[in-house]
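>>> need coordinates for the below:
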Amino acid sequence: MSALADAVIGGADGDELARTEVPREFVAGHIRVEDVDMFAGMADKDVRKSLRVGPVPMPELAPDEVLVAVMASSINYNTVWSAIFEPLPTFDFLRRYGREGGFASQHDRPFHVLGSDAAGVVVRTGAGVRQWKAGDHVVVSCTHVDDQEPATHWDGMLGGEQRIWGFETNFGGLAHFTIVRASQVLPKPPHLTWEEAAVNLLCAGTSYRMLVSEHGARIKQGDVVLIWGAAGGLGAYAVQLVKNGGGIPVGVVSSEEKAEAVRRLGCDVVVNREEIGIGGPEPDPGQSIEAGKRLGRIIRREVGEDPHVAFDYIGRATFATSVFIVRRGGTVVTCGSSTGYQHHYDNRYLWMNVKRIIGSHSANYQEAAECNRLFRQGRLKPVISAVYPLAELGEATRLVQTNGHTGKVGVLCLAPEPGLGVTDPELRAAIGSQELNPMREMEG
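Model (predicted):
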């Protein structure tokens, strides 16, 4: 452990942090370029074999960047993709970014530090950073943009150089230190612990853009919203956003245990996917329509009408059903395809019923800030279900890889134990620890 890490853990103020030397290397969860072909021909690409935790060199800080001592992070599915080197090795992203030259070139290394969530303490700021200083408690948005691209100023997700930090850039959050652009940093919700604050922004921000933002479905009071994978990281935040906005969340889950978890979040209708017969990753189009009819009957029985919106990040296995089931003029909003990218659906149900499909990706800085504001107000709650130390990164990622989790899986980086980092105990007490951790209660 470095002197700077010790100072952060010891609660040093900003002046002391600014005086303490930045280490030349730090501990990080990473993959290595020499391992890219290690899973060739294997059916089970076990991420525990490719993920490493050990020292990597400290990068130089660019003028628009912030060095954050990471107290906690989380596992997202992009960590799984990185660790199995699919759909393509992330070293391809790093090489492409490195070709820009300047500070970008240091991202092209034979290692890739992963992680697209973090909560921690600012310990250094670049010469061009104005709004952050050493000692600030922050969370990090994963959207890494080029502010010199015109499109970025319309919507950060439209810039051609938009990247996901820790996936398409190096030096991500699953480490003792991370570098991020100042335009990724937001104030940490003070009533949350480090691990509670660390698991939110990637998934919650993505769900916010999909459902609430003007770039997404723009849900309103009374909207019936079908949420596939409602117990997952994205889905569990979607349930809260729909409920908070006066809508009616209808969640689809894979087990009764997960059904109970989403009921705790306020899901009005919960459907076990076995009830509707959703097939494997390559469903027959006719089967998808029949599954949609079964699901539609359940939803109409429970709420009296068809969904306005389908929230779909599952992809191939569910997309045809999503297009079929939303009402005339309804919307399917999609941000991913965990069961496959090639979607086959009957287009008649789209065009003849004037439905819409909206593609959505991550969240721009304003959307992330609005989402983070809801956490700071206590209106959104973390959906953390398990916490691992950084030394057990492989086990934490394997849990997500095998879908053995609910909600989000947290990772302690510099935080020596769970439960630290709360600076507003009054708000925490007013909300209640049990209310803040509905999925931890299930695991406990």
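>>> hey, let's count contacts and neighbours off CA atoms from now on
Will do.
>>> now the strands: where do they sit in the stretch 1-150 of the chain?
For the stretch 1-150 of the chain, the strands defined by DSSP state E, counting those that start in this stretch occupy 25-32, 52-57, 65-75, 111-113, 119-125, 137-140, 143-144.
>>> CSV for those, including mean neighbour count and distance to Gly156?
Putting the strands of the stretch 1-150 of the chain into CSV (neighbours: other Cα atoms under 10 Å; distance: least, Cα to Cα, whole Å) gives the following:
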stretch, mean neighbour count, distance to Gly156
strand 25-32, 22, 27
strand 52-57, 16, 30
strand 65-75, 29, 17
strand 111-113, 25, 24
strand 119-125, 28, 22
strand 137-140, 27, 15
strand 143-144, 24, 8
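>>> so for Gly172, which of the ones you listed sits nearest?
The closest of the strands of the stretch 1-150 of the chain to Gly172 is strand 111-113. By Cα to Cα, the value is 5.3 Å.
>>> another sequence for comparison is provided below:
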Amino acid sequence: MRSIPDALLGGATPQEIAALDLPRAYRAAYLRAEDVDMFDGVQDRDVRKSIHVGEVPMPELAPDEALVAVMASAVNYNTIWSAMFQPLPTFKFLERFARQGGWTERHDLPYQVVGSDAAGIVVRVGSGVRRWKPGDHVVVHPAYVDDQEPGTHADGMLGSEQRAWGYETNFGAMADYTVVRASMLVPKPKVLTWEEAAANTLCASTAYRMLVGEHGARIKQGDVVLVWGATGGLGGYAVQMAKNGGAVPVGIVGTEEKAEAARRLGCDIVITRAEIGLDGDPSDDPRQVLEIGRRLGRLVRERAGRDPDIVFEHVGRATFGISVFVVRRGGAIVTCGSSTGYQHVYDNRYLWMQLKRIIGSHGANLQESWECNRLFETGSIVPTVSALYPLTAVADACRVVQENRHIGKVGVLCMAPEPGLGCTDPELRARVGEERLNPLRGLTPGHLEG
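Predicted coordinates:
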């Protein structure tokens, strides 16, 4: 009898996979409800102290769900928020979710398996699943939506019960197995390895909705797109989306090392924070915001020829006032995330008198995720993995992201025994090229390198 990883990676048939005896417990990265107050009065909420790796019980599968053997995952900032128990403990999300009754009650547990990025192999499907079967290679779209809500049928992100899987739900991605709704499955790009495919599902589709999709800023050829944090998890994909769509990405980064990384991603115009005098959070000083905005505006006009048409905003409080000032008359600021704070301060005169727009954007719907995924299938957009850690060291990987010591995405190997596995179209991979597919590999310290 082959082990489950051997069977999955060795080309077992759907029937053979469906017949495998699954474990009653599995390895996962999780938080404990008993720890939610552990950082009270502590300045450094070190996530290495709150993230645990160990065995958790295998949950029962609902009719509309699939069980996926996770080959690889990746770190998103929502896991950092979860592990810091800020802005509030995510166990409150699980408790509220469970009040719906039925299958949702499984999510309210004294532990939460975290993570919102995954690539893997379907091993079981519920009785109501039609389009997927054991053995399918998939990535997981992290929008957990309620298909019985009217708003969901207009746009999956508009339903009031929409949740971020692995953040506002249990049974997330940083584990050997995960439970997802069938409506979250997307075919894995054949050209990519497991770790490359796992890094894209949340950030790339979020950037796609913000910039390309009909609900976002809708970039067009020739637009000047200012991207804050141009080498971060979101920014690295935003730069590529802009470039691939015929726009002119202007990247803002913190260091010369990150400036070089932005250029590898196709960002021809890069501005460092030092050039505009941005150090920390100037939002409480309107004069400083204005001075920085003027410096940034001059540099963008000098290097790109005119003011930005669109600002890609995910930094939040520290930069939002500058973004509102610097975008052109009639331009758009598209925003999500707010990693430096949710309470944004800006001078409304620059918004209202110059007819600018603020577009709120959150995640992506399933259609947008599939459209974004097609770009990876052809190599038009590439992964931004810069480092790789084993699941046993996932807390260290999260700490790197917490301290902003990373570039792009930090990957996590789960059930995959080593890097470099999972590509099922080696001819296309050879045409696209290893260097093209891994422009940032090795730029963040990691435990594993492929």
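>>> out of the strands of the stretch 1-150 of structure 1, the one nearest Ala396 of structure 1 is which?
The nearest among the strands of the stretch 1-150 of structure 1, by Cα to Cα, is strand 65-75 at 7.2 Å.
>>> residue range in structure 2 corresponding to that closest one, please.
Following TM-score structural alignment, the aligned partner range for strand 65-75 of structure 1 in structure 2 is 65-75.
>>> which residues touch the matching stretch?
61, 115-126, 128-129, 173-182, 194-195, 198-199, 397-398, 401, 409-416 (Cα atoms under 8 Å, 6 or more residues apart in numbering).
>>> quick one, which of the residues you listed are buried?
61, 115-126, 129, 173-182, 194-195, 198-199, 397-398, 401, 409-416 (16 or more other Cα atoms under 10 Å).
>>> check the gap between the residue with the largest distance to the centre of structure 1 and Ala363 of structure 1 for me.
Of all residues in structure 1, Met352 has its C-alpha farthest from the mean position, at 34.8 Å, by Cα atoms, centre = their mean. Met352 of structure 1 is 31 Å from Ala363 of structure 1, where distance means Cα to Cα, to the nearest Å.
>>> where do the strands sit along the stretch 251-400 of structure 2?
269-272, 310-313, 332-335, 357-360, 385-390.
>>> just give me the mean distance for the first one relative to structure 1.
Between strand 269-272 of structure 2 and its aligned stretch in structure 1, the superposed structures give an average distance of 0.4 Å (mean Cα distance after the TM-score superposition for structure 1).
>>> Ile31 is in contact with Val56 of structure 1, correct?
No - look at Val56 of structure 1 against Ile31 with Cα atoms under 8 Å: they stay out of range, at 10.9 Å.
>>> got a list of what Val180 of structure 1 touches?
So Val180 of structure 1 contacts Glu65, Val66, Leu67, Val68, Val140, His144, Trp165 (Cα under 8 Å, 6+ apart).
>>> switch the residues you listed over to CSV; also include distance to Glu274 of structure 1.
Output for the contacts of Val180 of structure 1, formatted as CSV (distance: Cα to Cα, whole Å):
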residue, distance to Glu274 of structure 1
Glu65, 48
Val66, 47
Leu67, 47
Val68, 44
Val140, 37
His144, 39
Trp165, 36
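>>> max-length helix in structure 1?
When structure 1 is scanned for its longest helix (criterion: DSSP state H), the result is helix 285-303.
>>> pull up the aligned stretch in structure 2 for it.
Residue span in structure 2 matched to helix 285-303 of structure 1, by TM-score structural alignment: 286-304.
>>> who touches that stretch?
224, 248, 250, 269, 271, 276-278, 282-283, 306-308, 321-323, 325-326, 347.
>>> now, of the residues you listed, which are buried?
Buried among these (16+ other Cα under 10 Å): 224, 248, 250, 269, 271, 276, 278, 282-283, 306-308, 321-323, 325-326.
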